[in-house]
Structures are given as C-alpha cells and as structure tokens.
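K.L.:
Quick one, structure for this:
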Amino acid sequence: MHHGSCLCGAVRFDVAGDLPPPDACHCTKCRKHSGHFFASTEVKKNRLTLHGGEHLRWFASSEKVRRGFCGVCGSSLFFDPPHRDWIGVAMGAFDGPTQTHLHIHIFVADKGDYYAIADGLPQNAQ
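P.N.:
Modelled structure (predicted):
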C-alpha cells in the first residue's frame, strides 16, 4: 500500500499494490499545472482510495482530460482521463518511498527552455 497527500493534508489517498514506472510529461499543460514537468504513475482507478474528496477540485484542461488539485492548498495531484480505467497520480504527492523509477520523458518537444533532460532515459517528442 502506498499513501500520499497534498501539501496541507486535506486530500489524502492510498494506492493498493505496486506502482507502475512513472513518466515525466513536459507538455505545456502539465508544466502550467505543476509548475515544471509532471511526473506521474498510471494506476487503475479501482486501486485508488481517496480521503478528503470534498477538498478535491477538478479542472477540465481539455475535452478528454481533467486535472485534480487540492482546493485548500492548491497541490497538483491527479491527471484523469475519465474515459480510461486509470488515473495519473503525481509522484511528488506520495508520502514515502515508491519503489519505482521514472522510465520515459514525453512531450519533450514542448519542454521549457530553462532546463535540459540529461538522465539518459528515452524521450518522445509527443
């Protein structure tokens, strides 16, 4: 079981089982949502248990995706395509060790000009 929360603790969550390797999304929307690139792991929705859901706010960033954040402290927590059976959970929101490692960078064609990606992991332009 993996536990996580927003900065203030109003929204908490548990994820049952192992976490799939996360990706780092460098698209413009993820950068604006998170303040940098957005590293998240895709977990099956039925493995996620939410606590304090009344504090969770959703923003529809496109017709296919909504982004979840704490309405109290503003922490970016989730990337949710409602038509899919998985939800992206922000890696920075986990409370302890995750026992997983970043496996790819995506949308690197949109990355900010203020940083370099130099970790040797695969990179997809889109």
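
K.L.:
Only C-alpha atoms from now on, for both contacts and neighbour counts.
P.N.:
Noted.

K.L.:
Going by neighbour count, which residues in stretch 94-104 are buried?
P.N.:
Of the residues in stretch 94-104, Phe94, Leu102, Ile104 count as buried by neighbour count, 16 or more other C-alpha atoms under 10 Å.

K.L.:
before we go on, could you also do this sequence so I can check it against the first one:
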Amino acid sequence: MLKGSCLCGGIAWTTRATPRDSIACHCTQCRKTSGHYWSATQVPTADLEITRADTLTWYQSSPRARRGFCNTCGSSIFWQMEGEGTTSIGSGTIDGGSGLTTSEHIYCASKGDYYDIEAGPAKSA
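P.N.:
Here you go, the predicted model:
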C-alpha cells in the first residue's frame, strides 16, 4: 500500500493498486504548477482513496484535464484527464519509500532552459 499527503497534511491519500513508474513531464503547465517539472505515478481512480480532503481544491487546467492541489500549503497532488478513469499522483507526495523509478520524460521540447535532462529514461518531444 502506498500513502501520501500534502505538505501541511490537509490532503491525504492511499492506494492498494500497483502504480505505474513515474513519468517526468516538462510541459509548461506542469512547470508552472510545480515550479519545475512534475513527476507523477498513476493508478486507477477507483483504487485511489482520498482519506483527507480538508484543503483539496480542483483547478480545471484545460478543457479536458483538472489538477488537485492543497489550498493551504499549495502542494500539487493530483492530475486527472476527463474520461480516462485514472489519476496521476505527484511522486513527491508519497510518504516514505515508493519503490518507483522514473521511466520516461515527456514534453521535453517545453523544458526550462535552466536545467538539463539527465541521461537514462526514454525521452519524447
């Protein structure tokens, strides 16, 4: 079981599902919402239990996607695409060890000019 939370503890979640490896997204929206690139794992939404949602706010970031964040500490926690039935969970919100690895970097053409992407996992435009 994985558990996670935001910085202030106003949002907490658990899942018994086996999450996919983390994917690092370098798109402009992810960089703006996180302050850098956003690394996330993913589980079926039906297998995600939000155990505390006191400070959870959803922001419709595009016509088909929304982002869940803490309205107190500002932590970016979730990303959901309409109709997919999955929820991406910020890898950095996991409490304790995760056993995950980063398997891919996406939207690399949109990355910030202040950093390089390390060699290793697959990269896509």
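
K.L.:
Mark which of the buried residues of stretch 94-104 of structure 1 are part of strands, please.
P.N.:
Judged by DSSP state E, strands contain the following of these: Ile104.

K.L.:
For structure 1, which segments count as strands?
P.N.:
Going by DSSP E, structure 1 shows strands at 2-5, 12-15, 23-25, 38-44, 48-51, 56-60, 66-70, 76-80, 86-90, 104-106.

K.L.:
who touches the fourth one?
P.N.:
The reference is to strand 38-44 of structure 1. 15, 19-26, 30-31, 85-92, 102 (C-alpha atoms under 8 Å, 6 or more residues apart in numbering).

K.L.:
Which residue is the nearest non-sequential neighbour of the residue most central in space within structure 2?
P.N.:
Nearest residue to the geometric centre of structure 2 (C-alpha atoms, centre = their mean): Gly90, 2.7 Å. Leaving aside its chain neighbours, Gly90 of structure 2 sits nearest to Ala40 (4.3 Å; criterion: C-alpha to C-alpha, 6 or more residues apart in numbering).

K.L.:
And for the counterpart of that neighbour in structure 1, the neighbour number?
P.N.:
Matched by TM-score structural alignment, Ala40 of structure 2 corresponds to Ser40 in structure 1. Ser40 of structure 1 is flanked by 24 other residues according to other C-alpha atoms under 10 Å.

K.L.:
So Ser40 of structure 1 versus Glu54 of structure 1, what's the distance?
P.N.:
22 Å (C-alpha to C-alpha, to the nearest Å).

K.L.:
Also Val43 of structure 1?
P.N.:
Look at Val43 of structure 1 and Glu54 of structure 1: by C-alpha to C-alpha, they are 21 Å apart.

K.L.:
try Tyr114 of structure 1
P.N.:
Shown here: Tyr114 of structure 1 relative to Glu54 of structure 1, a distance of 36 Å by C-alpha to C-alpha.

K.L.:
Of the two, give the one with the bigger neighbour count.
P.N.:
When neighbours are counted by other C-alpha under 10 Å, Tyr114 of structure 1 and Glu54 differ, and Glu54 comes out ahead with 11 against 5.

K.L.:
before we move on, back to that, could you pick out the buried ones from the contacts of strand 38-44 of structure 1?
P.N.:
Neighbour-count burial (16+ other C-alpha under 10 Å) applied to the contacts of strand 38-44 of structure 1 gives 15, 19-20, 22-26, 30-31, 86-92, 102.
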